[in-house]
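Peer 1: Okay, structure incoming, though there's no sequence with it:
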């Protein structure tokens, strides 16, 4: 047997080189075979979270509340911004390189001749790592869709679908009904299925009913209400009043928080959570790149909005921020996204666009983005009031925005994870 890498960067490079040869094969048979050889099982409740937008926020809130309650929590969340280790958290701490290498070795030792994609291999490794870490609860974020995502070889005790919107149409279909069916694939017979989308697709409801899952719908089985100061949650058998707003900013976060509290209500016998711990968990939750407002001036916002639904939410949040003289956008996105529908809600808030290429073969070209944006130029706008400039990478686009923005202006970095990650890396290196 050829020797396997001994350090994490070498392992990741090996998986990426293999990945080039393994196309996305939308089926779970290979992943399931390796899972069985690994004897991968969880001796604790498993919460699985899927959705077009909001799944990372929901996972982060669950983790934060459960840590406040004193439980040992395993979290699988993706993608990462700067370090692969961000994908695996044990008790609030990033998994170590050594722990990840050990998990990769475990998968490789039983894989045999089964070809796994980068995503399938790393998913199995991280789930194995969490299952071996003596945790009280495992929180697993689904990547793409649900039904055919590698995470779905595990049976969740509680499965959450946060929102259903149009994204990844090549794989999931081009309507909310088709996508809803794919996301409902994480539901299980006789177990709880939660959907916090205010208008759930009928396909999701029908699938939950056809398999005999216990479906909780927002507005029917759980809900929330709030005023300026605080909010409250009401479920089937539990109310939580006078809650602090989640530390994650933005209009949709109460939908995500409600789904998290519904999951905790379902698991309240196994994982009881007190009122004070819930308040503290929501007040202290952190998640980079989700309407993340950086300290200082000019105001800077990082957001991984890369589909129409997320961009509309980001635009709404920007509209609620108060007056800024000019807004500079650092924007890069993948060519296969619905670019026009992402730009449309943002156009009224952005004066100066710094568009960038991304380090991916799927990157939209800056010239293509610039052409679309120039067409949105307001009639009679002067150069001071509207501009589109193209850059080779997010760091250069960001440096340009910073050099031009005054302290009463605002910089919004949005689009692909690569856009936000590139800016995060540039900021980090400038601090050293």
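Peer 2: Alright, I've got the coordinates. Predicted model, so just to flag it, every value in this text is computed and none were measured.

Peer 1: hey, let's count contacts and neighbours off CA atoms from now on
Peer 2: OK.

Peer 1: Give the buried residues for stretch 125-140.
Peer 2: Within stretch 125-140, the residues that count as buried by 16 or more other C-alpha atoms under 10 Å are 125-131, 135-140.

Peer 1: Apologies, that question was intended for stretch 197-214.
Peer 2: The neighbour-count check on stretch 197-214 (16+ other C-alpha under 10 Å) flags 197, 200-201, 203-205, 207-208, 212-214 as buried.

Peer 1: Put this next to the first one:
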């Protein structure tokens, strides 16, 4: 009989070692069997959020508003930047090591000889932890796709798909129609299914209609409008006016906020929320790594934009920031991403590229990134005003950018979560 780990780092190391080769194993039969053996179920409304981009922001807004309204909120969000505990929050507080170890032990005791991937195992553990805390509402972020994601063994009371774009093509398909079908897999018969993508794939709409889900489409069932000072939400039966803009910056955040308010409209009888709680929830919401502008000079921006859709939004947000003499990029990516598409979207806003290798076997080589960057070099780039350099890790790339940037310049740390996490960790250690 194997002795189980007694610390969280040891548990995570064990789970990683079990699946050194296979990180993703599509299909829900194994997860469902363990879920049933555990007796895992939620005794409260469950909101499930999928999407190519925007799902983390939508989850964070829902959590913030519902906490202001006095509800006990359980949140599963991913991935994490510095500590695994970031993935599980109860009432806005990170889950403790002890609570996570107990949850891991519960999954291990129930899985018998069923093989689970790292993601499946940890997803079951965190959902068990959240359900055991007896929250008033649970918010679950889907990892990859929807239909075959481990989170989808739970039947959500409200499902949200934020956006559908090209990403994870090895698993989800190469078109928005194929990916839209996968994301629509979280919809349930007779239950509200919200989509805040302004141009939803026909496959998503068709699947919702085929299973008899109650489909809420942006522009048809709910909408938003606004000026520079404030914005308004309109749903099927509820209007919310004179709302503050979310503290999360960026052009797409009103799409995410509107989806969150549509979910709250759906649940208004079970979880009533007042106007002031919505306002303060949006103003107070925080989410690291989503167009996160740090205080101080030079300006430093963290953004986990790792696909062309997200990179276009980041480029638009940078364009709205005002004048900076030079912009430095600290950029690293996984090799299975559309690296060229991301760089193309950002090329017009970057003067100096600091390219980083990432601590993952899937990391794109910096030489490959440099080649792609060179292809998008502006034709009018003058000597000394454009450059590309390569570094062994994000911390070294960031240190180089900091050493060169003037106080009125800006540094954009973007790409993979590993890029942002690497710089976050380096900054944290330098402050201690």
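Peer 2: Now that the structure is in, tell me what you want to look at. No experiment lies behind these values; they were computed from the predicted model shown.

Peer 1: Can you pull the TM-score for these?
Peer 2: Comparison of the two superposed chains (TM-score structural alignment, normalised by the length of structure 1) gives a TM-score of 0.99, and 432 aligned residues with a C-alpha RMSD of 0.7 Å.

Peer 1: In helices, which of the buried residues of stretch 125-140 of structure 1 fall?
Peer 2: Within the buried residues of stretch 125-140 of structure 1, residues falling in helices by DSSP state H are 125-131.

Peer 1: contacting residues for the most centrally placed residue in structure 2?
Peer 2: Among the residues of structure 2, residue 56 comes closest to the average C-alpha position under C-alpha atoms, centre = their mean, at 3.7 Å. Under the criterion of C-alpha atoms under 8 Å, 6 or more residues apart in numbering, the contact list for residue 56 of structure 2 reads 77-78, 141, 287.

Peer 1: Please give the element, helix or strand, for it.
Peer 2: For residue 56 of structure 2, the enclosing helix or strand under DSSP states H and E is helix 55-68.

Peer 1: again, but for residue 182 of structure 1
Peer 2: Going by DSSP H and E, residue 182 of structure 1 is part of helix 176-183.

Peer 1: what's the helix or strand just after that helix packed up against?
Peer 2: Tracing the chain C-terminally past helix 176-183 of structure 1 and defining elements by DSSP H and E, one meets strand 192-195 next. Counting by 3 or more C-alpha pairs under 8 Å, 6 or more residues apart in numbering; DSSP states H and E, the packing neighbours recorded for strand 192-195 of structure 1 are strand 158-161, strand 214-217, helix 253-266.

Peer 1: redo that, cut-off 7 Å
Peer 2: Using 3 or more C-alpha pairs under 7 Å, 6 or more residues apart in numbering; DSSP states H and E as the contact definition, the elements that strand 192-195 of structure 1 packs against are strand 158-161, strand 214-217.

Peer 1: what's the following helix or strand after that strand?
Peer 2: Under the assignment DSSP H and E, the closest C-terminal helix or strand after strand 192-195 of structure 1 is helix 202-211.

Peer 1: which residues are contacting that following helix?
Peer 2: Judged by C-alpha atoms under 7 Å, 6 or more residues apart in numbering, the contacts made with helix 202-211 of structure 1 from elsewhere in the structure are 177, 180-181, 184, 187, 189, 215.

Peer 1: let's go with 6 Å and repeat that
Peer 2: Taking C-alpha atoms under 6 Å, 6 or more residues apart in numbering as the criterion, the residues outside helix 202-211 of structure 1 that touch it are 177, 180-181, 184, 189.

Peer 1: And residue 150 of structure 2? What does it align with in structure 1?
Peer 2: In structure 1, the residue paired with residue 150 of structure 2 is residue 150, using TM-score structural alignment.

Peer 1: so which helix or strand takes in the closest residue in space to that match that isn't next to it in sequence?
Peer 2: Spatial nearest neighbour of residue 150 of structure 1, chain neighbours left out: residue 120 (5.7 Å); criterion: C-alpha to C-alpha, 6 or more residues apart in numbering. Assessed by DSSP H and E, residue 120 of structure 1 sits inside helix 118-131.
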